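A.B. asks: have a look; sequence and predicted model below, questions after that.
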Amino acid sequence: MTTQKLDTSVRAIRHWLARSVKSLGNHSDRLNAINVFPVADGDTGSNLYLTARAGHDAVSKLESDDIGGFLEVAARAAMESARGNSGTLLAVFLSGLSEPWQGQERLTAPLLALGLERAKVRSWSALSEPVEGTMLSVINALALAAASTLMHLKVDKDSRAALDTLLTQMTQAARLAVKGTESTLPSLVKAGVVDAGAVGMLVIVDELCAAIRNERTEFDDYEGFHGYSVQDPHVHFDFEEIEGVEVMCTVTLDALGAATLRGQLDALGNSVIMSPVNQLEEDTYRWRVHVHVEDPEAALDLIRQQGNPVNISVTDLCIHDG
């Protein structure tokens, strides 16, 4: 390909978000079917799609030349409407990616590498107990590949050729990370599948690269991932009965309140994710909170001790049929 085709403006970011929504919708049934971690509730594909759509819709009519500011608006909307573990991590990823891009009109290889590194730090720190073999592994691989590629580039780092090289290395690293999930988590090994969230993140990465390159996205090689060519791999796995609920909300907290709440939720449940949505004052942020618990009222009581939760959702953790 010719690197002159690359689109590095807000237009590319807009196209990326739109394409991600479409492709996540197309892949949602398969992603749901292989969703066995952290709980086999068969909704990773749906959660990623709905979260991405919320981000896209927020900027569908937004006019801006600032790639970071544009993506920040999408990320904030995605965070406020995030669904599940995977949707929340997607929103955190977008938010982290946008931070070093603030005030920039064009995406370059160094800016992309900085964004991926920030997205990695934000994503890993959002979880109380981050786990390898998930979306986090793909995000980590992206950041490492970008940093390593940038370090060894023989061309001008701000050139289109440099960005094109970075995109190629990112997609290769992401695919290796997805394949790695096949043998990382015992539940995935037993089910004979790759991690659903990891594949979902690969869809998003592939669409980013394709949007910048003005190319079609190819998904044929996804058939090589364990379980992804099977319509209902749930039949390969004996699922235990799932009890409990997923509680999500947004709450305004200072640093002490956030740290206190995280510790309390860690003691009460699991799959705790807390990430700032936006800053209100010097030490106060709006936080998006996610936790799996047996009793939703117990979790909400702890949250209310620290602040006033809004945008509350309580979802049963149950196995779906598709």
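C.D. replies: On my side now, so go ahead.
A.B. asks: C-alpha only now, for contacts and for neighbours.
C.D. replies: Fine.
A.B. asks: doesn't residue 278 fall inside a strand?
C.D. replies: Yes. Residue state for residue 278 (DSSP: H, G, I helix; E, B strand; the rest coil) corresponds to a strand.
A.B. asks: got the contact list for it?
C.D. replies: For residue 278, the contact set (CA atoms under 8 Å, 6 or more residues apart in numbering) comprises 76, 285, 286, 287.
A.B. asks: list the ones among those residues that fall in helices.
C.D. replies: Among the contacts of residue 278, the ones falling in helices (DSSP state H) are residue 76.
A.B. asks: of all pairs in the contacts of residue 278, which one is the farthest apart?
C.D. replies: Across the contacts of residue 278, the longest distance by CA to CA is 12.3 Å; it joins 76 and 285.
A.B. asks: mutual contacts of these two, please.
C.D. replies: Contacts common to residue 76 and residue 285, judged by CA under 8 Å, 6+ apart, are 277, 278.
A.B. asks: next one for the comparison:
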Amino acid sequence: MQQRQTPPTDQPLSQIPDHGMDQASDQTVDQLTDQASDQAPGHPQAESAPEGQAQPSRISYLDGIRFRRVVRAAARRLIEKHGHLNAINVFPVPDGDTGSNMAGTMKSIVASTSATPESSIGRMSSIVAESALMGARGNSGVILAQFLAGFSEGVKDLSRVSPRDFAEAASLAARRAVEAIAHPKEGTILTVIRDWAEHLRENCHSYKDFHHLLHDSLDRARQSVQETREKLAALKAADVVDAGGLGFVYLLEGIAEFTERGTINRRDKTDGQSETAGTAGTPGGADNATLGEAQERVAVEELTYGYCTECLIRSGATSPVDREELRVRLEELGDSIVVAGAGAVTRVHVHTDTPDTVFAIAAEYGEVSHHKAEDMLRQHRDLLAAMAGGHPQAAPAPTGTAVVTDSTCDLPRELLDQYSIRTVPLRLFLDDEEFVDKVSISADEFNRRLPSSRSARTSQPAPADFRTVYEEVLATHAQVASLHVTAMYSGTHQSAATVARMVSPHIAAVDCRTLTVGLGLVVLEAARRAQTGMDAAEVARLAARDADNLHVYVSMETLDFAVRGGRMSRGTGMVAKLLHIKPVLCFDPRKGGKVDVAAKGIGPRRAGEKLFALLERAVANMDNPRFAVAHVGAPDTAARYAKELEARFGVAPLYVMPASPVLGCHSGPGACAVALLGDPKDG
């Protein structure tokens, strides 16, 4: 390739301000100033061209300040186009979130570098890589994070890089991205990254100018992403290119435009959703109708595993994670495995049916955080509902009422799926170890570990967790009924209500004044009403009424946790233990969910008899009784209670299941809860 002729001036990108990314202007390079950068050592002023002669700026090196700006320009472009990427996302699963995941990863970088004037590209790339690993989301997001970590490795000892240095680091980054994947496939983002990096490596000696090198290599990346359609059957069937690969091209476009214009350009506000995949030089080859049908063409039954599972591992300086060993171990649990990392930070991504097992294995390698387990089947179904057979822009306005609850609600997975009930998880703490309820630890595992723990407690979800769920469900529903655990023992409802007010006036948050299977019965009734077309306000009103007609009784095997939690004095607990007294607790919604001792029995059998006597008294005043049973590591007791319910009342419980950890924290191992919901008798 013949070397381009360029003038000898070097317009430093360090002179170009970011305008905070969110206030980027469309000014030209000549109109922009950056006083802080102008004063920075090693950033020469641009030489002027002869009067009347226009010359393109030449960029002979990248340092930390320039690298930060091109990364942020790349982020802007990808974030603008994330909706288009979601629309064509069919591989590895058609869940329509590749754009959102890659955008989320880049937003993490933008947030972490917003006030970081680091002049060394080695140090700045390290900051970018770590923030990418911390915020990586989804398969493509984690691959992108590993690419950036590999690039950081390639420039770690450099203060600035030439085009040749850049090409060598990009080649290393491409290799590291492939190495992070258990079974890399042709036709994905990995292919596009590799082809782009190979072009850089083969041609970098012909360039002294980043501007021309990046523009020419962008053409190769565009060609590569077009070729992905022929390399994967799922892409060919849907007639689209790989969404992750196209996302990488969007990043390169943002950089190329920045080097051309010298500004972070704010484009239209449509998130790229009006753009077909064949425009702007990034051919996806599908028209609007095809885009809308892309995910629909991929049979949902082809999903081998149900949950997109991710976490972050921080290891000690003296005990780094053996990422290859971890990758091999995870192969037994799922597919789409990515184990990415740099230094002490490792990001794990896997599609699996057992998220809690993945998190348990990860915990063997260091401190685990940023747990995530998303139901891909539900995501795919929600996406198809929103698509309505066409491009997302053509989808009808969201309709109907969605029901959201928290993880203290005990409902079987099949009922949650049947009624599309979304759950926001609480945080759990066993001794000093933190878990995400029903995500990083199952109820069974929690109950197994509870007897040997020194302390067990719960913590309400973060406001950001509520915001995420609300925004997701409002994409497909017009309204939301958000039903939560009693405010007497948790700040969950208050957090939900606060976020609801910020997100939309169409969210009704309700303190249901109960928990575990009591909340489960209330939420189940609400979801059934929502499916009939009832609006959120009425669903919420009737849920509050149901709580008034709810009874929840809990038999206990041990009093230690009641004493530990302050619900029983130490002296009373000692006496009860000596006399083998087993109390029956009542979570009374009519008292705001307050826990009272409703009855006492000598030994477990007598306590069970007392519990059923309380149920008989309550059933006498209602019609259509519905029951549910939950237990804390006591399946035999739960089975006995279920059999007794049917014998006494002629009604089998709607379900029997392990209780949410919140019940175990209150009542300890061996506890068994029975919830009763009925309709008040007339008169």
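C.D. replies: Looks like it arrived, so ask away. None of these values were measured; they are calculated from a predicted model.
A.B. asks: after superposition, what is the TM-score?
C.D. replies: Scored against TM-score structural alignment, normalised by the length of structure 1, the superposed chains reach a TM-score of 0.87; 309 aligned residues with a CA RMSD of 2.5 Å.
A.B. asks: ok, back up a step: of the contacts of residue 278 of structure 1, which is the nearest to residue 195 of structure 1?
C.D. replies: For the contacts of residue 278 of structure 1, the nearest to residue 195 of structure 1 is residue 76 (25.5 Å; CA to CA).
A.B. asks: residue in structure 2 paired with the closest one?
C.D. replies: Aligned by TM-score structural alignment, residue 76 of structure 1 pairs with residue 130 of structure 2.
A.B. asks: what about its match, neighbour count?
C.D. replies: 25 (other CA atoms under 10 Å).
A.B. asks: I'd say residue 373 of structure 2 and residue 354 touch.
C.D. replies: No. Judged on CA atoms under 8 Å, residue 373 of structure 2 makes no contact with residue 354 at a distance of 9.4 Å.
A.B. asks: settle it for me: which of the two has more neighbours?
C.D. replies: residue 373 (23 against 19).
A.B. asks: what's the closest non-adjacent residue to the more buried one?
C.D. replies: residue 309 (4.3 Å; CA to CA, 6 or more residues apart in numbering).
A.B. asks: before we move on, back to that, what do residue 373 and residue 354 of structure 2 both touch?
C.D. replies: Going by CA under 8 Å, 6+ apart, residues that sit against residue 373 of structure 2 and also against residue 354 are residue 307.
A.B. asks: pretty sure residue 320 of structure 2 is in a helix, no?
C.D. replies: No. Under the criterion used here (three-state DSSP), residue 320 of structure 2 is coil, not part of a helix.
A.B. asks: from residue 82 of structure 2, how far off is the counterpart of residue 251 of structure 1 in structure 2?
C.D. replies: Structural alignment (TM-score structural alignment) places residue 251 of structure 1 against residue 313 in structure 2. Counting by CA to CA, to the nearest Å, the gap from residue 313 of structure 2 to residue 82 of structure 2 is 27 Å.
A.B. asks: so which helix or strand takes in the residue most central in space within structure 2?
C.D. replies: Computing the C-alpha centroid of structure 2 and ranking residues by CA atoms, centre = their mean puts residue 372 first, at 5.4 Å. Using DSSP states H and E, residue 372 of structure 2 sits within strand 367-375.
A.B. asks: how about residue 97 of structure 1?
C.D. replies: Using DSSP H and E, residue 97 of structure 1 falls in helix 84-98.
A.B. asks: cool, residue 240 of structure 2 as well?
C.D. replies: Counting by DSSP H and E, residue 240 of structure 2 is part of no helix or strand.
A.B. asks: wait, it sits on residue 288?
C.D. replies: No. Taking contacts as CA under 8 Å, residue 240 of structure 2 lies outside contact range of residue 288: 11.1 Å.
A.B. asks: what about those two, which has more around it?
C.D. replies: Neighbour count, other CA under 10 Å: between residue 240 of structure 2 and residue 288, residue 240 has more, with 28 against 19.
A.B. asks: can you tell me which residue in structure 1 aligns to that one?
C.D. replies: So, by TM-score structural alignment, residue 240 of structure 2 is matched to residue 193.
A.B. asks: for residue 72 of structure 2, same thing?
C.D. replies: Using TM-score structural alignment, residue 72 of structure 2 pairs with residue 18 in structure 1.
A.B. asks: how about that match, what does it touch?
C.D. replies: 53, 56.
A.B. asks: could you do residue 54 of structure 1 as well?
C.D. replies: So residue 54 of structure 1 contacts 74, 77, 78, 81 (CA under 8 Å, 6+ apart).
A.B. asks: recalculate using a threshold of 6 Å.
C.D. replies: residue 78 (CA atoms under 6 Å, 6 or more residues apart in numbering).
A.B. asks: ok, now which ones touch residue 184 of structure 1?
C.D. replies: residue 133.
A.B. asks: quick one: what's aligned to it in structure 2?
C.D. replies: By TM-score structural alignment, residue 184 of structure 1 lines up with residue 231.
A.B. asks: repeat that for residue 212 of structure 1.
C.D. replies: In structure 2, residue 212 of structure 1 lands on residue 259 (TM-score structural alignment).
A.B. asks: cool, and residue 135 of structure 1?
C.D. replies: Using TM-score structural alignment, residue 135 of structure 1 sits opposite residue 189 in structure 2.
A.B. asks: any idea how many residues pack against its match?
C.D. replies: Neighbours of residue 189 of structure 2 (other CA under 10 Å): 27.
A.B. asks: so it makes contact with residue 245?
C.D. replies: Yes. At 3.8 Å, residue 189 of structure 2 counts as touching residue 245 under the criterion of CA atoms under 6 Å.
A.B. asks: strands along the stretch 401-550 of structure 2, start to end?
C.D. replies: 401-406, 422-424, 427-430, 433-436, 456-459, 479-484, 507-511, 550-555 (DSSP state E, counting those that start in this stretch).
A.B. asks: oh, I was asking about the stretch 101-250 of structure 2
C.D. replies: Under DSSP E, counting those that start in this stretch, the stretch 101-250 of structure 2 gives strands at 160-161.
A.B. asks: apart from its chain neighbours, what residue comes closest to residue 295 of structure 1?
C.D. replies: Per CA to CA, 6+ apart, closest to residue 295 of structure 1 is residue 244, 6.8 Å.
A.B. asks: how far away is that neighbour from residue 2 of structure 1?
C.D. replies: 53 Å.
A.B. asks: also residue 56 of structure 1?
C.D. replies: Taking CA to CA, one finds residue 56 of structure 1 at 29 Å from residue 2 of structure 1.
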